[in-house]
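Undergrad: Sequence isn't available, so here's the structure alone:
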C-alpha cells in the first residue's frame, strides 16, 4: 500500500458509492496527522457487516467502521507492531505469519482515500509524493 494516506472526508462518497447512510453527527477522521492517516492510527474503512450472511434483509450490504491502518495479527502484543505490517507483498501474503490468517479467511475491506502518498527516492532522499484520482474523485483501495 502506501506510507500514509489522506482519509476520505466527503460523506457523499460513502453514501453514493456504497449506499451507506452515515449518522448525522459523523465527522471525518482527525488523527495526529489531521486528515493524514499513518500506520497504527484509526480511520474509516468500508466492509461487509459480519451479519451479512445471516439472511436478514435489514442488514446493509456495507458499513463504515473505524479501523487501524496496519494489520495487527493475533500474536501482536502491542499496537506498535502495526508499523511493520501495513504493507504486504502479494508474493508472500499467504505464507507470512503476520498475514496468512487474514488472507486465508478473505478478510478484505475498502479504504476510502482522497489521496495516497508514496515515497519518491529518486533524489536520494524521501520525498512524499501525492497520488489522487484525475477527476477529483475518491481513491478506494481494496485491501
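TA: Thanks, I have the structure now. Predicted, not measured: the structure shown is a model, and the values here were computed from it. Numbers count the residues shown, from 1 in each chain.

Undergrad: use CA for all of it now, contacts and neighbours both
TA: OK.

Undergrad: buried set for the longest strand anywhere in the chain?
TA: Scanning the chain for the longest strand, with DSSP state E as the assignment, gives strand 110-120. Neighbour counts over strand 110-120 (16 or more other Cα atoms under 10 Å) mark 110-118 as buried.

Undergrad: Let me know the next secondary structure element after that strand.
TA: Going down the chain from strand 110-120, the next helix or strand is strand 127-131, by DSSP states H and E.

Undergrad: which residues touch that following strand?
TA: Residues from elsewhere that reach strand 127-131 (Cα atoms under 8 Å, 6 or more residues apart in numbering): 115-121.

Undergrad: what packs against the longest strand of the chain?
TA: Here strand 110-120 touches strand 4-7, strand 42-47, strand 127-131, strand 139-142, going by 3 or more Cα pairs under 8 Å, 6 or more residues apart in numbering; DSSP states H and E.

Undergrad: Tell me how far the second one lies from the chain's centre.
TA: To tie it back to what came earlier, the one meant is strand 42-47. In terms of Cα atoms, centre = their mean, to the nearest Å, the centre of strand 42-47 is set 6 Å apart from its chain centre.

Undergrad: What residues does the residue positioned nearest the centre of the chain make contact with?
TA: Centrality entry for the chain: nearest residue to the mean C-alpha point is residue 111, 3.4 Å, by Cα atoms, centre = their mean. The contact partners of residue 111, taken as Cα under 8 Å, 6+ apart, are 44-46, 140-143.

Undergrad: Second structure for comparison follows:
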C-alpha cells in the first residue's frame, strides 16, 4: 500500500506527459494522507462538443478519499488506497466507483518499506525511463457545512504476491500490494471507462519498467 509519494508538479512535465497545465503554486513536493496534491480527471464539460474544452482537466485535492457523507476531512488519513477487489462494496469508495469517477495521479515516485533487515527501510520506486508515472485512482467531492468544496482522491491497488519487484515490500506475513500504474496509451481510456469496463485497466506494471532505490541493499 502506498501512503507516501512525490507528486509531479512541474508545469512543463505536466504539459508534456499529461497534457494539462495551470497547476496552483505552493503544493508540497512529497505527500502523505491528508496533504493536497494534483490529479487529472475527464473534464466535466468534455462531452458538450465544444472544441475549446480539453478532454482532461487538472484539479487539486486531498490525498485520501473523502466521501460525500463524511463528517469531516480526517477520514482521508485512512482512505488513501482502495483495494480493487472490494472497491465496489466498501462504503468509503463505492459511490466513486459506481459513478466511474476515475482519475490519474501524476507522480515522480512512490515509497514502500523494505523489511528484509528487520526494520522498515523506505525505498523510492520510479519509472526506469525517468518519465513521470500516472497512477489510477478515484476522485470524490465533499462539502463542509458552510458549502465550501473539497476534492479528494485515492490510489487503486492490486495484489502483488507474484510481482517480481512489489512482492518484496511490507512485512513478511503481510499480503503484497501494488498501486496501479497506467501505460500512457491507457490514460484517456481509463478516464472515460464505464464501470463495467473499469477492471481491465487494473493491471500490474512490468517490473523491468520500474527502478527501486534502496540505500542498504539491491532489490533485483
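TA: Great, that's in hand. Every value quoted in this text rests on a predicted model; they were computed, and no experiment measured them.

Undergrad: Identify the residue of the second structure aligned to the residue nearest to the centre of the first structure.
TA: In the second structure, residue 111 of the first structure lines up with residue 105, judged by TM-score structural alignment.

Undergrad: Could you measure from its match over to residue 40 of the second structure?
TA: 6 Å (Cα to Cα, to the nearest Å).

Undergrad: again, but for residue 212 of the second structure
TA: Relative to residue 40 of the second structure, residue 212 of the second structure is positioned 25 Å away (Cα to Cα).

Undergrad: Which residue of those two possesses the greater neighbour count?
TA: Higher neighbour count among residue 212 of the second structure and residue 40: residue 40, with 25 against 21, using other Cα atoms under 10 Å.

Undergrad: Which residues are in contact with the equivalent of residue 70 of the first structure over in the second structure?
TA: Aligned by TM-score structural alignment, residue 70 of the first structure pairs with residue 64 of the second structure. By Cα under 8 Å, 6+ apart, the residues touching residue 64 of the second structure are 33-34, 75-81, 152-154.

Undergrad: who wins for neighbours among those residues?
TA: residue 153 (36 neighbours).

Undergrad: Let me see the ranges of the strands in the second structure.
TA: Going by DSSP E, the second structure shows strands at 5-7, 36-42, 56-63, 81-83, 102-114, 121-127, 133-143, 149-159, 177-179, 181-182, 210-213.

Undergrad: of those, which approaches residue 48 of the second structure most closely?
TA: strand 36-42 (12.3 Å; Cα to Cα).

Undergrad: what's the average distance of that closest one to the first structure?
TA: Following the fit onto the first structure, the mean deviation recorded for strand 36-42 of the second structure is 1.0 Å by mean Cα distance after the TM-score superposition for the first structure.

Undergrad: got the angle for that strand vs strand 149-159?
TA: Computed with axes from the mean of the first three to the mean of the last three Cα atoms, to 10 degrees, the direction of strand 36-42 of the second structure lies at 80 degrees from that of strand 149-159.

Undergrad: so strand 36-42 of the second structure aligns onto which residues of the first structure?
TA: Using TM-score structural alignment, strand 36-42 of the second structure pairs with 42-48 in the first structure.

Undergrad: that older thread, which of the contacts of residue 111 of the first structure tops the neighbour count?
TA: Highest neighbour count within those, by other Cα under 10 Å: residue 45, with 24 neighbours.

Undergrad: Now that residue: closest residue in space, sequence neighbours ignored.
TA: Closest residue in space to residue 45 of the first structure, ignoring its immediate chain neighbours: residue 111 at 4.9 Å, by Cα to Cα, 6 or more residues apart in numbering.

Undergrad: Quick check: closest non-adjacent residue to residue 93 of the first structure.
TA: Leaving aside its sequence neighbours, residue 93 of the first structure sits nearest to residue 99 (Cα to Cα, 6+ apart; 5.5 Å).

Undergrad: what about the one you found, distance to residue 2 of the first structure?
TA: Distance, residue 99 of the first structure to residue 2 of the first structure, by Cα to Cα: 17 Å.

Undergrad: Compare neighbour counts for those two and give me the winner.
TA: More crowded of residue 99 of the first structure and residue 2, by other Cα under 10 Å: residue 99, with 18 against 13.

Undergrad: top helix in the second structure by residue count?
TA: Ordering each helix of the second structure by length in residues (DSSP state H) puts helix 11-18 first.

Undergrad: Could you check the angle it makes with strand 133-143?
TA: Using the same axes, to 10 degrees: helix 11-18 of the second structure against strand 133-143 is 100 degrees.
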